[in-house]
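Q: All I have is the shape, not the residue letters:
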């Protein structure tokens, strides 16, 4: 990990990215903090060409996205075109659709669908990546949903974008989970967890209880390309939260 491959997940700043003017100001603030890349997710209906112009103006690379499964299936050509425009290799899906979550067969079906999509994206030099929450760690006949996704999808076509917070909530050591996707993870989501008033809450990197020294080392060992900071809910100004996370990550450079 170095400064140039630490990115912001714009979902953290979604309330400040719903129109062109706000996105422009948001990207400027992100760059002023010191970030050199962003993941596009949760922004408003802004033309991809304009998103590219605004990011370029601030010297920010677009390292990954989250797009809908519907976009991947029913608007495939435009999805490819957008990622090519952004020079963005990683096409991310933020969550498995609800209908696949209830049993092992659903995860198996989705693993096949993800493989098909991933193989089509590969033809355009793009990489499908899947972002987890905690529910993928529910077990079905002795295997978690994540086990099924990893075991029944094509490793060349389906990559993973592990989220350290949700892996931990799912009852798995993030370091172990990272090693399990060796060769299949170019993008990781870094997110800390803190206990406040007996409840788990999202926290800035280094302000919670996760062992980020070990997490970063594991990511290095498996060759992670992009380290993306995400915080679903911030208990202070989200730009301040992102600055705290960025500054705390510097100790691991």
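A: That came through fine. Just so it is clear, the model here is predicted, and its values are computed rather than measured.

Q: alpha carbons only for contacts and neighbour counts from here, please
A: Noted.

Q: chain center to stretch 98-114: distance?
A: Put simply, stretch 98-114 sits 20 Å off its chain's centre (Cα atoms, centre = their mean, to the nearest Å).

Q: buried set for that stretch?
A: By neighbour count with 16 or more other Cα atoms under 10 Å, stretch 98-114 contains the buried residues 100, 101, 104, 106, 107, 108, 110, 111, 112, 114.

Q: Looking at those residues, which are in helices?
A: 104, 106, 107, 108, 110, 111, 112, 114 (DSSP state H).

Q: The buried residues of stretch 98-114 into JSON lines, with extra columns for distance to residue 202?
A: Shown next, in JSON lines, are those (distance: Cα to Cα, whole Å):
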{"residue": "100", "distance to residue 202": "26"}
{"residue": "101", "distance to residue 202": "24"}
{"residue": "104", "distance to residue 202": "29"}
{"residue": "106", "distance to residue 202": "29"}
{"residue": "107", "distance to residue 202": "27"}
{"residue": "108", "distance to residue 202": "30"}
{"residue": "110", "distance to residue 202": "28"}
{"residue": "111", "distance to residue 202": "29"}
{"residue": "112", "distance to residue 202": "32"}
{"residue": "114", "distance to residue 202": "29"}
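
Q: Which two of the residues you listed have the greatest separation?
A: 104 and 114 (15.2 Å; Cα to Cα).

Q: Strands along the stretch 51-200 of the chain, start to end?
A: Here the stretch 51-200 of the chain has its strands, by DSSP state E, counting those that start in this stretch, at 61-65, 90-93, 127-131, 139-140, 143-144, 158-161, 187-190, 192-196, 199-203.

Q: Out of these, the one nearest residue 45 is which?
A: The closest of the strands of the stretch 51-200 of the chain to residue 45 is strand 61-65. By Cα to Cα, the value is 14.5 Å.

Q: Which residues outside stretch 159-169 are in contact with it?
A: 92, 127-134, 137, 173-174, 177-178, 181, 184-193, 202 (Cα atoms under 8 Å, 6 or more residues apart in numbering).

Q: now with 7 Å?
A: 128-134, 174, 184-185, 187-193 (Cα atoms under 7 Å, 6 or more residues apart in numbering).

Q: Same question for stretch 82-102.
A: Stretch 82-102 has contacts (Cα under 7 Å, 6+ apart) with 48, 52, 62-69, 106-107, 110, 126-132.

Q: Got another one to weigh against that:
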């Protein structure tokens, strides 16, 4: 496997600029970077130059639902084919259909740029309502002409769902795979309603303005971080995932995302180097 991108959030803890992050990504041997919205702060012509100099491409991006429309021209300039909402709340079938309506609306705008609008899952999208996963309801309500989906296999498997089965159940709709190694199952909780504006966690700030993380947030983060294991040592059958994904869609976009480090001392760049080495050797 050679054509492997990486989600730039993997380097969120690195105290370097977006351009330096791209240079790091190129040195690691990735073919491209999946952007987040903050990377659009770099002027597009400058960004195109940096990408060319580092032999990187941008196939996809993660952008908040309320920001997508404004960044479509930018990502069209970079040649992106998929702009993805990384998460939003919806707690039942009806709310999944509300989100689908917004994705369809954005997709009809994006098609003039040659871009489809996508969605990326965590565990909560595998909460069951009316006999189906919330992610099922979302995909089924979206127009395949203007939308496509990214399956995060790490979070999918952490929810207790086999990624291969899910890919096969939505053949032709999964345009991107997030390669996130996962070492365990935590299940899927009922998500917050999209109409509930109460923050899930309340963050205070210390005298220096830094956030004070509440105990329940720290407990959740610790639980999630423990799921991070070296690539190839988790519960996902990546060869089966790749075979299923490639069988149902042409030119699937494969993106590594490493949300936490598994080594001690923690070194995210070293983790990513091991990730891509394993993928190139084994897939």
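A: Now that the structure is in, tell me what you want to look at. Just so you know, these numbers come straight off a predicted model, no measurement behind them.

Q: what TM-score do we get after superposing?
A: Once superposed, chain against chain, the TM-score is 0.86 (TM-score structural alignment, normalised by the length of the first structure); 240 aligned residues with a Cα RMSD of 2.2 Å.

Q: coming back round to it: which among the contacts of stretch 159-169 of the first structure count as buried?
A: With burial judged by 16+ other Cα under 10 Å, the buried subset of these is 128-134, 174, 184-185, 187-193.

Q: roughly how far apart are the nearest residue to residue 39 of the second structure once chain neighbours are set aside and residue 226 of the second structure?
A: Spatial nearest neighbour of residue 39 of the second structure, chain neighbours left out: residue 18 (6.3 Å); criterion: Cα to Cα, 6 or more residues apart in numbering. To residue 226 of the second structure, residue 18 of the second structure is 27 Å away according to Cα to Cα, to the nearest Å.

Q: So these two - more neighbours on which side?
A: When residue 18 of the second structure and residue 226 are compared for neighbours, residue 18 comes out ahead with 20 against 14, by other Cα atoms under 10 Å.

Q: Show residues contacting stretch 29-37 of the second structure.
A: 3-8, 56-63.

Q: got those residues as a markdown table, with distance to residue 266 of the second structure and neighbour count columns?
A: Below are the contacts of stretch 29-37 of the second structure laid out as a markdown table (distance: Cα to Cα, whole Å; neighbours: other Cα atoms under 10 Å):
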| residue | distance to residue 266 of the second structure | neighbour count |
| --- | --- | --- |
| 3 | 27 | 14 |
| 4 | 23 | 18 |
| 5 | 22 | 27 |
| 6 | 19 | 26 |
| 7 | 18 | 24 |
| 8 | 17 | 23 |
| 56 | 26 | 20 |
| 57 | 28 | 18 |
| 58 | 28 | 21 |
| 59 | 29 | 24 |
| 60 | 28 | 30 |
| 61 | 26 | 24 |
| 62 | 25 | 23 |
| 63 | 27 | 22 |
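
Q: Those residues into JSON lines, with extra columns for distance to residue 75 of the second structure?
A: What follows is the contacts of stretch 29-37 of the second structure, written out as JSON lines (distance: Cα to Cα, whole Å):
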{"residue": "3", "distance to residue 75 of the second structure": "20"}
{"residue": "4", "distance to residue 75 of the second structure": "19"}
{"residue": "5", "distance to residue 75 of the second structure": "16"}
{"residue": "6", "distance to residue 75 of the second structure": "16"}
{"residue": "7", "distance to residue 75 of the second structure": "15"}
{"residue": "8", "distance to residue 75 of the second structure": "15"}
{"residue": "56", "distance to residue 75 of the second structure": "14"}
{"residue": "57", "distance to residue 75 of the second structure": "11"}
{"residue": "58", "distance to residue 75 of the second structure": "8"}
{"residue": "59", "distance to residue 75 of the second structure": "9"}
{"residue": "60", "distance to residue 75 of the second structure": "8"}
{"residue": "61", "distance to residue 75 of the second structure": "8"}
{"residue": "62", "distance to residue 75 of the second structure": "11"}
{"residue": "63", "distance to residue 75 of the second structure": "11"}
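
Q: Name the nearest of those residues relative to residue 136 of the second structure.
A: Nearest to residue 136 of the second structure out of the contacts of stretch 29-37 of the second structure is residue 62 (Cα to Cα; 20.4 Å).

Q: what lines up against that closest one once you look at the first structure?
A: Matched by TM-score structural alignment, residue 62 of the second structure corresponds to residue 66 in the first structure.

Q: which ones are touching its match?
A: Under the criterion of Cα under 7 Å, 6+ apart, the neighbours of residue 66 of the first structure are 40, 41, 91, 92, 93, 94.

Q: of the residues you listed, buried ones?
A: Counted by 16+ other Cα under 10 Å, the contacts of residue 66 of the first structure give 40, 41, 91, 92, 93, 94 as buried.

Q: Okay, the fourth one and residue 181 of the first structure: tell me how far apart.
A: In other words, residue 92 of the first structure. Relative to residue 181 of the first structure, residue 92 of the first structure is positioned 16 Å away (Cα to Cα).

Q: ok, which stretches of the stretch 151-253 of the first structure are helices?
A: With DSSP state H, counting those that start in this stretch, the ranges of helices along the stretch 151-253 of the first structure come out as 164-169, 174-180, 212-222, 238-249.
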